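K.L.:
Everything below, folded, please.
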Amino acid sequence: MVLLENLSIPSFTAAVRAFFAAEGIVTVEDFLLHDLHKFLAVAEQSAVCVDVKEAVVEALSYLENLQEKWKDGLGLSQQPVGYLSLGCESIDKLLEGGIQEGTLTELVGASSTGKTQICMQAAACAAYNQQCSVIYVDTCGAFSSQRVAHMLGGMLGSLLQVEEQRTELTLSLKSIERIAVFDIFSLLTFLQGTYDKLLTESENWRLRLLIIDSVSSVISPVLGGNHSQGHALMISVGQILKKLAARQRLAILFTNHTVAGIGGQPRPALGGSWKSVPHTRLMLSHDSPRSDVYRMSILKHTGQCCSRQTTFRIGRAGLHSFDTREVATGR
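P.N.:
Below you'll find the model as predicted:
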């Protein structure tokens, strides 16, 4: 059996190891079989609460990465990498193809920085260009079928006759299923139900993209205050999202708001415990409310340096390229 203290995890300090051991968690097997909800609830009453939460997140991430390496070594993960285009040349170029299947992509930004617009265009592109099913989890009532229709209309352009356009538009809209979810418990129930359905109907269900706009609006209310199990619930959301992405090869896109960081600079909300969840983290900004030009910067990416950004426009028919350049973002 592998002892937890033998893993290369910086947050496993002597105090944290002692707390784990007091709860009967000494080996990796103990950790994987333990009820993390109850464990983190107990940790809330401890002086090392923050350190324990960080150690749990790092351990889960470490073991997940180790599992992927084992799969690669056994030749079990040789599927070609797939990407879903966002229908905007500059953004697709920045991401080297678009949203990567089998990974979690997070859009971070303040209000009115284009997060929902990107989500709706991603849904429209996947439904029309990839002819696949899309689930759009709407947690704040921002989804607009009319807006998606405008985006689809821009993609169809004048290449088709009017009747053909109507047919394609109708088929694409039907491929996008909007789900209204307004609390974290409903979100967890929905995600688990989706996972179970994919296990039994994966051959008949062409689901390739799952969007949650926004994940922070259902997680933030249960963090802090008297909600002692808030972090455990947040970790559960991250776990099942990663499980959906990895095992079902889904591209998962979700949004997160910003909070004030050092010097007043915006930083992603939900804290350090959430930081390891997304594989790709993209920061959105909008310099002037009078301008239609927006900026996307890479904060985190599995295969790229975090010093690249691009600008794009948001018009009536959706997102359009502006220009692409590499700069030091300083983040």
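
K.L.:
switch to C-alpha atoms for all contacts and neighbour counts from now on
P.N.:
Fine.

K.L.:
who's in contact with the residue of the chain positioned farthest from its centre?
P.N.:
The centre of the chain is farthest from one residue, Gln161, which by C-alpha atoms, centre = their mean lies 37.3 Å away. For Gln161, no contacting residues are found, by C-alpha atoms under 8 Å, 6 or more residues apart in numbering.

K.L.:
Return the distance of it relative to Cys125.
P.N.:
For Gln161, the distance to Cys125 (C-alpha to C-alpha, to the nearest Å) stands at 20 Å.

K.L.:
What of Arg206?
P.N.:
Distance from Arg206 to Cys125, by C-alpha to C-alpha: 15 Å.

K.L.:
Give me the more crowded residue out of those two.
P.N.:
Between Arg206 and Cys125, counting by other C-alpha atoms under 10 Å, Cys125 is the more crowded of the two (24 against 15).

K.L.:
so how far is His37 from that one?
P.N.:
38 Å.

K.L.:
try Arg166
P.N.:
Distance of Arg166 to His37, computed by C-alpha to C-alpha: 49 Å.

K.L.:
ditto for Val293
P.N.:
43 Å.

K.L.:
neighbour count winner among those two?
P.N.:
Val293 (21 against 16).

K.L.:
quick one: buried residues of the longest helix along the chain?
P.N.:
What stands out as the longest helix in the chain, according to DSSP state H, is helix 49-73. Neighbour-count burial for helix 49-73, counted by 16 or more other C-alpha atoms under 10 Å, picks out 49, 51-61, 64.

K.L.:
Here is the second sequence; please produce its structure so I can put it next to the first one:
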Amino acid sequence: MDWERLNLDPRIINAVKKACVRSAKDILSLSSPGLQRLTHLSRSDVHVLRTAVAAEHRRCRPVTALELSLGEWSSLQPGHRLSLACPVLDELLRGGLPLNGITELAGESATGKTQFGLQLCLSVQYPQDYGGLGSGAVYICTEDSFPIKRLRHLITRQSRLRPHVPPALIRSLRFSDSIYIEHAADVEALQACVSQRVPMLLERGLVRLVVVDSVAALFRTEFQADEAIERARHLLAFSGILHRLSNTYGAPVLCINQVSDVVDGPNPGRCDYGMVGSKVLPALGLAWANEVLVRLMLRREEACLRSGGQTSATRSLEVVFAPHLPRSSCLCGVWDEGVKGLPREGLETQPQCPT
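P.N.:
I've put the predicted structure just below:
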């Protein structure tokens, strides 16, 4: 490291060089007493040294919990998140998916979880000015085959989903060429995929989004009830890789998850890890919940929505927990052009969807 570029007293720089400290990692990884013994500097000098090195290498200024809560940190604004291509959904998530950490989307079958994954694979390819990241996506399938027909249909409807984006920009994006599809048949194949092939795509700048559909399928089927410890070990290794990739490359990770039935406890209407009033919880238990930054849940309601001449089953998307979001929800539907949220006021509903 070039110590001369730091705004430090020459006496401190000479002490660091004399101690043969060559990198910022050596400064930040050692304790303050350890640096004092190594460099023979005073406690205050070591504090000045560590502060200067940290300021040189951190990507952004420190942020307080209050700033996170109020949404005042610049990197949490819409331009620094991955948009869901819908103003209502983006408002619920304060701009979209965070670029660092795992976002989980859980729900029962046929709630529309895969639709969200497909929509994000298209949204990530837009420039940052339009809520994207200007790169592709990798979609890892562990259950069903990849829904290529639905993806192609969504591509043809992008101008309807995004009417404010210039048509020339939409036509210039080669959506299909920027989505890399992986199939994992077992946990070993899944681990190899995220530890070997996905890092290559991220390092080359070919992708900035990782979607796993679904995270529970393999971990549920390959481990028996008496193998909970072994399952947790593999699950934590898998989530550790995802966290490392997300934090290293600033790539959001969306993990689609299944649900499990729960037995009513003393407070059946309250559930800190799932939707309020729901009798299901995201699968894989607390071991997985502790690895998730943002937990979202989808629920299919009885009534239907009508909008623009189309009818869709009503879905409720709820923020279960997140470090920067309150617990809240919105209604949404899966339409011909994609997933869109709708304000609760002024909705036209009907008791049942037509068959």
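
K.L.:
quick one: TM-score?
P.N.:
Once superposed, the chains reach a TM-score of 0.68 (TM-score structural alignment, normalised by the length of the first structure), with 248 aligned residues with a C-alpha RMSD of 2.8 Å.

K.L.:
thinking again about what came up before, state the pair within the buried residues of helix 49-73 of the first structure that is farthest apart.
P.N.:
Spatially, the most separated pair among these is Cys49 and Glu64, at 22.9 Å (C-alpha to C-alpha).

K.L.:
Which strands and helices lie in contact with whatever helix or strand Leu171 of the first structure lives in?
P.N.:
Per DSSP states H and E, Leu171 of the first structure falls inside helix 162-174. Counting contacts by 3 or more C-alpha pairs under 8 Å, 6 or more residues apart in numbering; DSSP states H and E, helix 162-174 of the first structure packs against helix 115-128, helix 145-156.

K.L.:
post-alignment, the longest one versus the second structure, mean distance?
P.N.:
Its matched residues in the second structure lie on average 1.1 Å from helix 115-128 of the first structure after superposition (mean C-alpha distance after the TM-score superposition for the first structure).

K.L.:
just the last one next, same as before
P.N.:
Compared with the second structure after fitting, helix 145-156 of the first structure has a mean deviation of 1.9 Å; criterion: mean C-alpha distance after the TM-score superposition for the first structure.

K.L.:
can you name the residues of the second structure that that helix overlays?
P.N.:
Aligned by TM-score structural alignment, helix 145-156 of the first structure corresponds to residues 148-159 of the second structure.

K.L.:
So for that stretch, what gets flagged as buried?
P.N.:
151, 154-155, 158-159.

K.L.:
So which residues of the first structure form strands?
P.N.:
Per DSSP state E, the first structure carries strands over the ranges 83-84, 99-100, 104-108, 133-138, 176-180, 207-213, 251-256, 258-260, 266-268, 280-285, 293-300, 308-315, 318-326.

K.L.:
In the second structure, which residue range corresponds to the third one?
P.N.:
The reference is to strand 104-108 of the first structure. The aligned range for strand 104-108 of the first structure is 102-106, by TM-score structural alignment.

K.L.:
Quick one: map Val319 of the second structure onto the first structure.
P.N.:
Val319 of the second structure maps onto Ile298 in the first structure, by TM-score structural alignment.

K.L.:
Would you confirm that its match contacts Arg325?
P.N.:
No - if you go by C-alpha atoms under 8 Å, Ile298 of the first structure and Arg325 don't touch, sitting 12.0 Å apart.

K.L.:
Can you check which residues contact both of these two?
P.N.:
308-309.

K.L.:
the more surrounded of those two?
P.N.:
Ile298 (22 against 11).

K.L.:
Can you name the residues that contact Val81 of the first structure?
P.N.:
100-101 are the contacts of Val81 of the first structure under C-alpha under 8 Å, 6+ apart.

K.L.:
7 Å - rerun?
P.N.:
Glu101 (C-alpha atoms under 7 Å, 6 or more residues apart in numbering).

K.L.:
Report the separation between it and Ile99 of the first structure.
P.N.:
On the measure of C-alpha to C-alpha, Val81 of the first structure and Ile99 of the first structure end up 11 Å apart.

K.L.:
Ends of stretch 310-326 of the first structure, what's the gap?
P.N.:
8 Å.

K.L.:
distance between that stretch and the chain's centre?
P.N.:
Centre-to-centre, stretch 310-326 of the first structure and its host chain are 22 Å apart (C-alpha atoms, centre = their mean, to the nearest Å).

K.L.:
Show me what it is in contact with.
P.N.:
Residues contacting stretch 310-326 of the first structure (C-alpha under 7 Å, 6+ apart): 88-91, 94, 121, 150-151, 154, 292-297, 307-309.

K.L.:
make it 6 Å
P.N.:
88-90, 150-151, 154, 292-296, 308-309 (C-alpha atoms under 6 Å, 6 or more residues apart in numbering).

K.L.:
Those residues: which two are farthest apart?
P.N.:
His150 and Arg308 (29.8 Å).

K.L.:
how about Ala251 of the first structure, what does it touch?
P.N.:
Ala251 of the first structure neighbours (C-alpha under 6 Å, 6+ apart): 100-103, 209.

K.L.:
Kindly recompute the last result at 8 Å.
P.N.:
Residues in contact with Ala251 of the first structure, defined by C-alpha under 8 Å, 6+ apart, are 84, 99-105, 208-210, 245.

K.L.:
Those residues, buried ones only, as a PyMOL selection?
P.N.:
Buried members of these, defined by 16+ other C-alpha under 10 Å, are picked up in PyMOL with:
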select buried, resi 84+99+100+101+102+103+104+105+208+209+210+245
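
K.L.:
I'd say Val148 of the first structure and Gln121 touch.
P.N.:
Yes - Val148 of the first structure lies in contact with Gln121 (C-alpha under 8 Å); the separation is 6.8 Å.

K.L.:
longest helix anywhere in the second structure?
P.N.:
The second structure, longest helix under DSSP H: helix 228-249.

K.L.:
Give me the helices and strands touching it, please.
P.N.:
Counting contacts by 3+ C-alpha pairs under 8 Å, 6+ apart, helix 228-249 of the second structure packs against strand 102-107, helix 198-203, helix 285-289.
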